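Student: From the sequence below, what's the structure:
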Amino acid sequence: MMISKIKPLVFILICLLALNGCSEDIEDKENHFTSDDVLRVLESQELDLVSFGKTGYPLKLNDILPEVYSVEAPGNEDPYNPEFMHFYIFNSEKERINGTKEFNKHMERAHFTTFPFLYEKSNVLIVYWSKTKDSPLFNKPIETALEQLE
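Tutor: From the prediction side, this is the model:
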């Protein structure tokens, strides 16, 4: 009698483990973007991005160093004073959420000459360092570009 109860429980347990394993694989494959994906959609918004690579002293989040890009507006009066974007490409959306929390914690007491604006989608965090706090020049193109990430 005891054996007949154990067999269905073992079967159910095996099914649950299999379903859980499959769902994690699907989640990892969906919405996992690369820096090339981000660069492609931003450039489709006619942003002039110049790579600075992984250089300087950008903030490291969850052991991820960002790729740094300068961005210039068309007709910019001072081409030698660009604004910057940092692309953080995390391994998962959960790591990106933790990275954003870490960024905000670092920024609580910081004083800026430029102002950080954060844009998030899936495993991607973009920090756009604008010269103005009230009307960031590239807000709309960045938002539009992230909507196009698929």
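Student: use CA for all of it now, contacts and neighbours both
Tutor: Fine.
Student: Which residue lies nearest the spatial centre of this protein?
Tutor: Per Cα atoms, centre = their mean, the C-alpha nearest to the average position across the chain is that of residue 124, at 1.5 Å.
Student: What distance do you get for the nearest residue to that residue once chain neighbours are set aside to residue 127?
Tutor: Leaving aside its sequence neighbours, residue 124 sits nearest to residue 89 (Cα to Cα, 6 or more residues apart in numbering; 4.9 Å). Distance of residue 89 to residue 127, computed by Cα to Cα, to the nearest Å: 11 Å.
Student: do residue 85 as well
Tutor: Per Cα to Cα, residue 85 is found 6 Å from residue 127.
Student: Tell me where the chain has strands.
Tutor: Here the chain has its strands, by DSSP state E, at 48-53, 67-72, 83-89, 115-121, 124-130.
Student: here's the other one to compare against:
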Amino acid sequence: MNITKTKLLLFMVMCFVALVGCSKENENKLNLDDVLTALKSQNLKLEPFGITGYPMKLNDVIPEAYSVKTSGAEEDSNTEEFIHFYIFNSEKDRLKGAKEFNKITENTNSTSSPFLYEKENILLIYWSNSKDHPLMGEAIETALEQLNS
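Tutor: Model (predicted):
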């Protein structure tokens, strides 16, 4: 009888481990390297920009900032564009961060236009110099589509 209880307990532990492994909380998360690799595959030149001033903290996450241009762009261009990468713990946290961004910026006038791109736990904000013709928009969309879900 003791062996049966041990087998039952072992079976329950194995079921628990399987359930935890399949839970939504343990979903595969994207990281900054995944996204940078996908963007670079679209011929975007990304340079770490560091933090200047007071970066917009969203849902307790401070972004990684990069300057961006296409590989074919002129090197002496005076107008840089930027991408802020917010890496959240979950998709739910990313949704909260995007909602917070929209609330903060709804009545703000800026010299550059933000374009939000979301994938799993990543919020990418591309600050374009043109509201009507964002140069990197299509490349960013293609790169994010390439990332495995």
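Student: re the thing from before, where's whatever residue of the second structure lines up with the residue nearest to residue 124 of the first structure relative to residue 47 of the second structure, distance?
Tutor: Structural alignment (TM-score structural alignment) places residue 89 of the first structure against residue 87 in the second structure. For residue 87 of the second structure, the distance to residue 47 of the second structure equals 18 Å [Cα to Cα].
Student: quick one: which of those two has more around it?
Tutor: More neighbours surround residue 87 than the other of residue 87 of the second structure and residue 47, with 22 against 13 (other Cα atoms under 10 Å).
Student: how much space is there between the more buried one and residue 22 of the second structure?
Tutor: 22 Å.
Student: Same question for residue 121 of the second structure.
Tutor: From residue 121 of the second structure across to residue 22 of the second structure, the span is 17 Å (Cα to Cα).
Student: next one: residue 44 of the second structure
Tutor: Relative to residue 22 of the second structure, and taking Cα to Cα, residue 44 of the second structure is found at 35 Å.
Student: For those two, work out which one has more neighbours and name it.
Tutor: A direct count of neighbours by other Cα under 10 Å for residue 44 of the second structure and residue 22 places residue 44 higher, at 22 against 11.
Student: ok, the nearest residue to the more buried one once chain neighbours are set aside - contacts?
Tutor: Among residues not flanking residue 44 of the second structure along the chain, residue 70 sits closest, at 4.5 Å (Cα to Cα, 6+ apart). Contacts for residue 70 of the second structure (Cα atoms under 8 Å, 6 or more residues apart in numbering) come out as 43, 44, 45, 136.
Student: at 7 Å instead, please
Tutor: Residue 70 of the second structure makes contacts with 43, 44, 45, as judged by Cα atoms under 7 Å, 6 or more residues apart in numbering.
Student: What lines up with residue 52 of the first structure in the second structure?
Tutor: Applying TM-score structural alignment, one finds that residue 52 of the first structure aligns to residue 49 in the second structure.
Student: Repeat that for residue 32 of the first structure.
Tutor: Under TM-score structural alignment, residue 32 of the first structure pairs with residue 29 in the second structure.
Student: neighbours around its match, how many?
Tutor: 17.
Student: count of neighbours near residue 46 of the second structure?
Tutor: For residue 46 of the second structure, using other Cα under 10 Å, the count is 18.
Student: meant to ask about residue 66 of the second structure
Tutor: Here the number of neighbours of residue 66 of the second structure (other Cα under 10 Å) works out to 20.
Student: what about the residue nearest to residue 38 of the second structure when sequence neighbours are not counted, distance to residue 48 of the second structure?
Tutor: Leaving aside its chain neighbours, residue 38 of the second structure sits nearest to residue 143 (4.9 Å; criterion: Cα to Cα, 6+ apart). Per Cα to Cα, residue 143 of the second structure is found 18 Å from residue 48 of the second structure.
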